[in-house]
Structure formats: C-alpha cells, structure tokens
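> Predicted model follows, preceded by the sequence.
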Amino acid sequence: MKGKNYDKDIFIKVRLIGIKLPNGEIEVLATSLTDEKYKNEIFKSLYFERWKIETYYDELKNKLKVEYFSGYSKQSILQHFYAALLVSNIQSLIVEKINDEISEKENRKKYQYKINTSLSYAFLKDRIITLLFSQNNRQQAMEELKILLKSHLIPIRPNRTNKRNVLRY
C-alpha cells in the first residue's frame, strides 16, 4: 500500500482479550497494545466508550446522509461533507445546552429525558440558514427551535440492552 510500511506479507502482533459482558457472554477484543502494562481491566471501559463514536457515525450516515453526495467532483463531495459536519456541530451545541437546561429543571418520576436527535436535525434543517445568516430573526428562530426540541423529549433508559440477532443478515 502506498504510504504504509506494511503489506499483505507483514505480520502484526495483536493481543486478544476476553471481556465478560453484563449478560454473561464473553466478548473477545483484539488490540495492538501488546505491552502488559495495559491491564485487561481497562479494555472493558474502553470497549463501551467506543459506542459514542459508533453512534456518531450512525448520525452522520443515517441522519445527515453524508454518503449521498450532491455532486460528483471532489470539491462538491468535500463541500457536502463539511456542510454536514457543520450542521452536526451546531446541532450538538444546541442540544447539549438544552439537555443541560432539561436536567436542571425537569424532575420526572421514572426517567430523565433528552432531546430526540433525529427530530433535532429535522427542525434544525428548516432553520439553519436563518440561524447562520439572518441579523433580525436569529433569536426568534433559536427560541422556536428550543420550544420544538423541548416538546419532543425522549426518555433515557439506563442499562437498556437490545439482543443482537446475528443470524438476521
């Protein structure tokens, strides 16, 4: 491969680690961190941290549709991708602020609540130009957006698990 110091004939040493999941199953993780100074226990928490990244990829692919480009040239693909990242960053900032307000004010009985991510992108899509470029209506658009987002909350269900159906595909 160009720019890589390895090819198909090079062996890479890996370390396999068995992690016991809450449901009792053993998940086998592979890492290139072969030094024993990295104890097996740290990999369990790292394993669960990766889901934040996985869910962000899901947002980019399925909610922002970054794989469906509006053009074919390199410039249009990059422009489309960077626009999606900009919208994602703006959405994250707005939702984080509102979620903080919700957690401070809301005392629900059974669950804590958060903003519905899918709907937040839909509501933001209709207001992004106003939020970015309008001198007069920016504050009004932001207040409308806050009201919409706060009226479509979803519960946070701790320790929720979904059984994977590996034979489905």
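Sure thing, it's come through.
> Only C-alpha atoms from now on, for both contacts and neighbour counts.
OK.
> contact partners of stretch 39-46?
17, 19 (CA atoms under 8 Å, 6 or more residues apart in numbering).
> Show me how far that stretch is from its chain's centre.
22 Å (CA atoms, centre = their mean, to the nearest Å).
> Kindly report the same for stretch 116-136.
Using CA atoms, centre = their mean, the offset of stretch 116-136 from its chain centre is 19 Å.
> ok, and for that stretch, which residues are buried?
116-117, 120-121, 123-124, 127-128, 130-131 (16 or more other CA atoms under 10 Å).
> measure that stretch end to end?
Its start and end residues considered, stretch 116-136 measures 28 Å (CA to CA, to the nearest Å).
> let's bring in a second one:
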Amino acid sequence: MKVELAPGKTEYLLTSLEQLPLSDFQPLYHQRWGVEMGLDFYKNGLQLENFSAKTVLGVQQDFQAHLLAANLSALLVADANQELAQEQADKHHQHCYKVNRAVALGLVQDNLASLLLGKQPVEELYDRIKQKIKRRKQAIRPNRSYPRKRKLNYKFHLNKRPVL
C-alpha cells in the first residue's frame, strides 16, 4: 500500500489486514510513532537489555530496577509536562515546550537510592527532582525534518590495521 507522508515523500507498506480500507491506513501509520518512540526509549534510552549482573537473580533485579526507574521517570515527566502546559497557557511563547525524557531518566537514576532509602521526605525529593526536570525543557517543533548524513562503511576499521 502507498502512504503519502509529506509533499513529495511516499512510503510503501506491506500489511496482512485486508478488511481495512486503504484510506484508514494513513492516520494509523502516524499513530504508530508514539509506540515506536516508546520502544526506542526502552531499548536505547533505558538500555533495558544491558545487564550489569551475570546471575539469574542479578539480571532480574537489574531488569526490575530499570523498570522502576522508567516508571518513576514517566510519572515525573507527566507531572512536569502538566505544570509546563499550565505555565505556557499564561504566557505567550513562540513554541510549546516539553521536558527532556533523557534528563528525567538520568535524574531519577541518580536519586533512586535516596528515594528508596528514605533519608529525605519522599515528597520533598520528588518535588526537587521535578523542578530540575522542568528546567531542562525543549521546544516542540512540528514537521521538522533534516536529511540524514550518510556514514561511509569501510571494509576494515581504520584503527584495526596490521602492524606491518
């Protein structure tokens, strides 16, 4: 099937869904982006499959710690974005803003032990992390697209040369 992405850009997709009319695929195609970005966050941002342990129990603990950090980060991002939206409604900006998820994850990972050990009140630490996250916002620029820079693939890596 043929999907028009932007003026002059066409993408061809394969599907086994024969009952759905072709006109319904373009909106569905654009809705998949959030799902793909979520999977990208777990795989690359969180590095969910990068374990520091070698035992079964250690890998399970690593996995659960990653998911706990991701869930806390998502909660903080949602709260911070909601507060940013309220602040933006009062002011007139050129762009809308959202918080940086990678920064949020890093701050949660840095403060996870403090949150779990309870040396400080959880609400106070939560609010402090949220304020740090809100300061690291980024502009939302719709329909932004840049051409990819192609990297050359060499047959042999430059650092792996024979001694002679």
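On my side now, so go ahead. In this text, all values refer to a predicted model and were calculated from it rather than measured experimentally.
> one step back: with distance to residue 154 of the first structure and secondary structure as added columns, please give the buried residues of stretch 116-136 of the first structure in TSV.
Output for these, formatted as TSV (distance: CA to CA, whole Å; DSSP: H, G, I helix; E, B strand; the rest coil):
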residue	distance to residue 154 of the first structure	secondary structure
116	6	coil
117	9	helix
120	12	helix
121	15	helix
123	16	helix
124	17	helix
127	22	coil
128	23	helix
130	26	helix
131	25	helix
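> Now the two most distant members of those residues.
116 and 130 (21.5 Å; CA to CA).
> thinking again about what came up before, in JSON lines: the buried residues of stretch 116-136 of the first structure, plus distance to residue 106 of the first structure.
Formatted as JSON lines, these follow (distance: CA to CA, whole Å):
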{"residue": "116", "distance to residue 106 of the first structure": "16"}
{"residue": "117", "distance to residue 106 of the first structure": "19"}
{"residue": "120", "distance to residue 106 of the first structure": "19"}
{"residue": "121", "distance to residue 106 of the first structure": "23"}
{"residue": "123", "distance to residue 106 of the first structure": "22"}
{"residue": "124", "distance to residue 106 of the first structure": "23"}
{"residue": "127", "distance to residue 106 of the first structure": "26"}
{"residue": "128", "distance to residue 106 of the first structure": "27"}
{"residue": "130", "distance to residue 106 of the first structure": "29"}
{"residue": "131", "distance to residue 106 of the first structure": "27"}
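> how big's the offset between the one helix or strand residue 84 of the first structure maps to and the second structure?
If you go by DSSP states H and E, residue 84 of the first structure is part of helix 74-105. By mean CA distance after the TM-score superposition for the first structure, the fitted helix 74-105 of the first structure averages 1.6 Å away from its aligned residues in the second structure.
> Distance from the chain centre to that helix, please.
Per CA atoms, centre = their mean, the centroid offset for helix 74-105 of the first structure relative to its chain is 11 Å.
> helix or strand right after it?
strand 112-115.
> if you line the two up, which stretch of the second structure does that following strand fall on?
Strand 112-115 of the first structure lines up with residues 96-99 of the second structure when matched by TM-score structural alignment.
> again with stretch 86-99 of the first structure
Stretch 86-99 of the first structure maps onto residues 68-81 of the second structure, going by TM-score structural alignment.
> buried set for that stretch?
Quick answer for stretch 68-81 of the second structure (16+ other CA under 10 Å): 69-70, 72-74, 76-78, 80-81.
> between these, which is closest to residue 42 of the second structure?
residue 70 (8.2 Å).
> Could you find the closest non-adjacent residue to that closest one?
Spatially, and ignoring its direct neighbours in sequence, residue 70 of the second structure is nearest to residue 105 (6.7 Å; CA to CA, 6 or more residues apart in numbering).
> how close does the one you found sit to residue 29 of the second structure?
For residue 105 of the second structure, the distance to residue 29 of the second structure - CA to CA - is 28 Å.
> And residue 12 of the second structure, by the same measure?
For residue 12 of the second structure, the distance to residue 29 of the second structure - CA to CA - is 11 Å.
> Which one's more surrounded, these two?
residue 29 (12 against 8; other CA atoms under 10 Å).
> Aligned to the more buried one, what sits in the first structure?
For residue 29 of the second structure, the residue aligned by TM-score structural alignment is residue 47.
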